[in-house]
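Peer 1: turn this into a structure:
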Amino acid sequence: MAMRKPLDKAILTALLAGGLTLATAATAAPQGLYSADELTDAEVYGKDNPSEEIGDVEDVLLDDNMQVQALVIDTGNLLDMGSKQYVIQTGHFTVETENGDDLDNIEYKVHVDLTEQEITQQPEYTNDWWNQTKQATAKAWQNTKQSAESAWQNTKAATSELLMDAGQAIDKAGEKTQQAADDAADNMGGNN
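Peer 2: Have a look, this model is predicted:
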């Protein structure tokens, strides 16, 4: 249990830093601060019967930016399919807070906007899923990083070219102005 406390603090910090991308229930006002410890093990309710518990939160998944990407819910024996854990992406659930003013008694309810059948079609939380998703996410992050660097370098090169072109145009304009001034001086000198 002592090992879990640093993880809880890290998740809470991540939730705060990431702005907790969890939405609150339509009838509840945003709380502004959420406890990762209390969110883990929160009761989960599905779209089919919003008052019947279908499982609980097993884990909170964060991305490289420390923002919540998904919840893992343990469904018990949902649709008689045996106890399984499913990954529910952010955007498919809301969090309702109860006793939000009392840290010792704070509780959350997670409402999934999917039917029980749709929940069973979500990715199952397994080692294979974890490893594949972790690799795909890392690759996507690297591609995004490289694209951003490439875009920055292209922007920097284009800006440099524009500045060089502008400098050359100014030099040419200066040369023409100087030439016009010299011509005017010559013409004035010849008229005297």
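Peer 1: use CA for all of it now, contacts and neighbours both
Peer 2: Noted.
Peer 1: quick check, Pro123 in contact with Tyr86.
Peer 2: Yes. Using Cα atoms under 8 Å, Pro123 and Tyr86 qualify as a contacting pair, with a distance of 5.7 Å.
Peer 1: pick out whichever of those two has more residues nearby.
Peer 2: Under the criterion of other Cα atoms under 10 Å, the comparison of Pro123 against Tyr86 puts Tyr86 first, with 22 against 14.
Peer 1: other SSEs contacting the one helix or strand that one maps to?
Peer 2: In this assignment (DSSP states H and E), Tyr86 forms part of strand 85-89. Counting contacts by 3 or more Cα pairs under 8 Å, 6 or more residues apart in numbering; DSSP states H and E, strand 85-89 is packed against strand 68-74, helix 116-120.
Peer 1: ok, which of those comes nearest Asp171?
Peer 2: Closest approach to Asp171 among the helices and strands packed on strand 85-89 (Cα to Cα): strand 68-74, 54.2 Å.
Peer 1: what's that closest one packed up against?
Peer 2: strand 53-62, strand 85-89.
Peer 1: tell me the angle the last one makes with strand 68-74.
Peer 2: Strand 85-89 runs at 150 degrees relative to strand 68-74, counting by axes from the mean of the first three to the mean of the last three Cα atoms, to 10 degrees.
Peer 1: got CSV for the helices and strands packed on strand 68-74, with distance to Leu15 too?
Peer 2: Putting the helices and strands packed on strand 68-74 into CSV (distance: least, Cα to Cα, whole Å) gives the following:
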stretch, distance to Leu15
strand 53-62, 9
strand 85-89, 15
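Peer 1: for the comparison step, fold the sequence that follows:
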Amino acid sequence: MTHRSFARTVLATSIGLLVGGLTVAGAHAQFDPQGLYSNRAILDAEVYFEAAPDSQPSEIVDILLGDDMQVHALIIRTHEDVGQDGDYLVITNDHYRLVNHEEDGDTTHDVLVDANEDALGAMPRYDQDWWDMARQRARDAWHTAGEGAESAWHQTREGADRIGEGAESAWERTQEGAERAGRAVSDLLNNWTNND
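Peer 2: Modelled structure (predicted):
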């Protein structure tokens, strides 16, 4: 256990080595696709900030998914060392990377947040008001960009039951609308600042 703790400490101060894909203290960090990811393993990941490389790890407390069934943001409870007063930050996909560690056949993850202090200060704080407003804005973006596409959460079984070439075309149009709407939701969240 001491070896793993040491590897994580070295990781927090060696972001440059990780980008190069080098081995750090015997743990091999990878940015390669893993195929499938466990939500539980990602929630267990430690979070490190480019703006505060010497800080203690922060933690993921939630993962936000859209109607397109895609991850749009992580909710991070910042450690006090990060300089954000222990706030809960909304970190969109554009601002973090997932690092995979393979050790003794087990895969674990760390999250590296690529944002300077100014960018961190501008990121939305996660609270009930933000949640209510974000859900409404995301819903509006979904309906506007998706041109009537229904939530993928509601369409999964219905799509599997459709038969025939005409139904396949309709399903493809629904998928295209859902993809447009998903991009609109991502854009909405990526452009949202703490001042909104």
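Peer 1: picking up where we left off before, ranking the helices and strands packed on strand 85-89 of the first structure by burial, who's on top?
Peer 2: Of those, the one with the most neighbours on average (mean count of other Cα atoms under 10 Å) is strand 68-74, at a mean of 23.
Peer 1: ok, back up a step: which residues touch the strand holding Tyr86 of the first structure?
Peer 2: For strand 85-89 of the first structure, contacts defined as Cα atoms under 8 Å, 6 or more residues apart in numbering pick out 58, 69-75, 112, 119-120, 122-125.
Peer 1: coming back round to it: could the helices and strands packed on strand 85-89 of the first structure be laid out in TSV, adding distance to Gln31 of the first structure?
Peer 2: TSV is the format used below for these (distance: least, Cα to Cα, whole Å):
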stretch	distance to Gln31 of the first structure
strand 68-74	16
helix 116-120	26
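Peer 1: and these: which comes nearest Thr97 of the first structure?
Peer 2: Of all those, strand 68-74 comes closest under Cα to Cα, at 16.2 Å.
Peer 1: now the closest one: which residue numbers in the second structure?
Peer 2: Alignment of strand 68-74 of the first structure against the second structure: residues 71-77, by TM-score structural alignment.
Peer 1: mean deviation, the matching stretch versus the first structure?
Peer 2: Here stretch 71-77 of the second structure, set against the first structure after superposition, deviates by a mean of 0.5 Å using mean Cα distance after the TM-score superposition for the first structure.
Peer 1: of the contacts of strand 85-89 of the first structure, just say which sits nearest to Asp165 of the first structure.
Peer 2: Among these, and counting by Cα to Cα, the member closest to Asp165 of the first structure is Gln69, at 45.8 Å.
Peer 1: what sits against that closest one?
Peer 2: Residues in contact with Gln69 of the first structure (Cα under 8 Å, 6+ apart) are Thr21, Val60, Leu61, Leu62, Asp63, Gln89, Thr90.
Peer 1: what residues are up against the fourth one?
Peer 2: Applying Cα under 8 Å, 6+ apart, one finds that Leu62 of the first structure lies in contact with Ala14, Val68, Gln69, Ala70.
Peer 1: 7 Å instead?
Peer 2: Val68, Gln69 (Cα atoms under 7 Å, 6 or more residues apart in numbering).
Peer 1: distance check, it against Ala25 of the first structure.
Peer 2: Noted for Leu62 of the first structure: a distance of 21 Å to Ala25 of the first structure, by Cα to Cα, to the nearest Å.
Peer 1: also the last one?
Peer 2: Separation of Thr90 of the first structure from Ala25 of the first structure (Cα to Cα) stands at 13 Å.
Peer 1: ok, Leu112 of the second structure - contacts?
Peer 2: Applying Cα under 7 Å, 6+ apart to Leu112 of the second structure gives the contacts Val47, Tyr48, Phe49, Tyr96, Arg97, Leu98.
Peer 1: next one: Leu18 of the second structure
Peer 2: Neighbouring residues of Leu18 of the second structure by Cα under 7 Å, 6+ apart: Ala29.
Peer 1: which SS state does Asp37 of the first structure fall under?
Peer 2: helix (DSSP: H, G, I helix; E, B strand; the rest coil).
Peer 1: quick check: it touching Asp8?
Peer 2: Yes. At 5.8 Å, Asp37 of the first structure counts as touching Asp8 under the criterion of Cα atoms under 7 Å.
Peer 1: which strand or helix spans Ser160 of the first structure?
Peer 2: helix 127-191.
Peer 1: report the angle between the axes of that helix and strand 85-89?
Peer 2: 20 degrees.
Peer 1: Asn88 of the second structure maps to what in the first structure?
Peer 2: Asn isn't right for residue 88 of the second structure; it's Tyr. In the first structure, Tyr88 of the second structure lines up with Gln85, judged by TM-score structural alignment.
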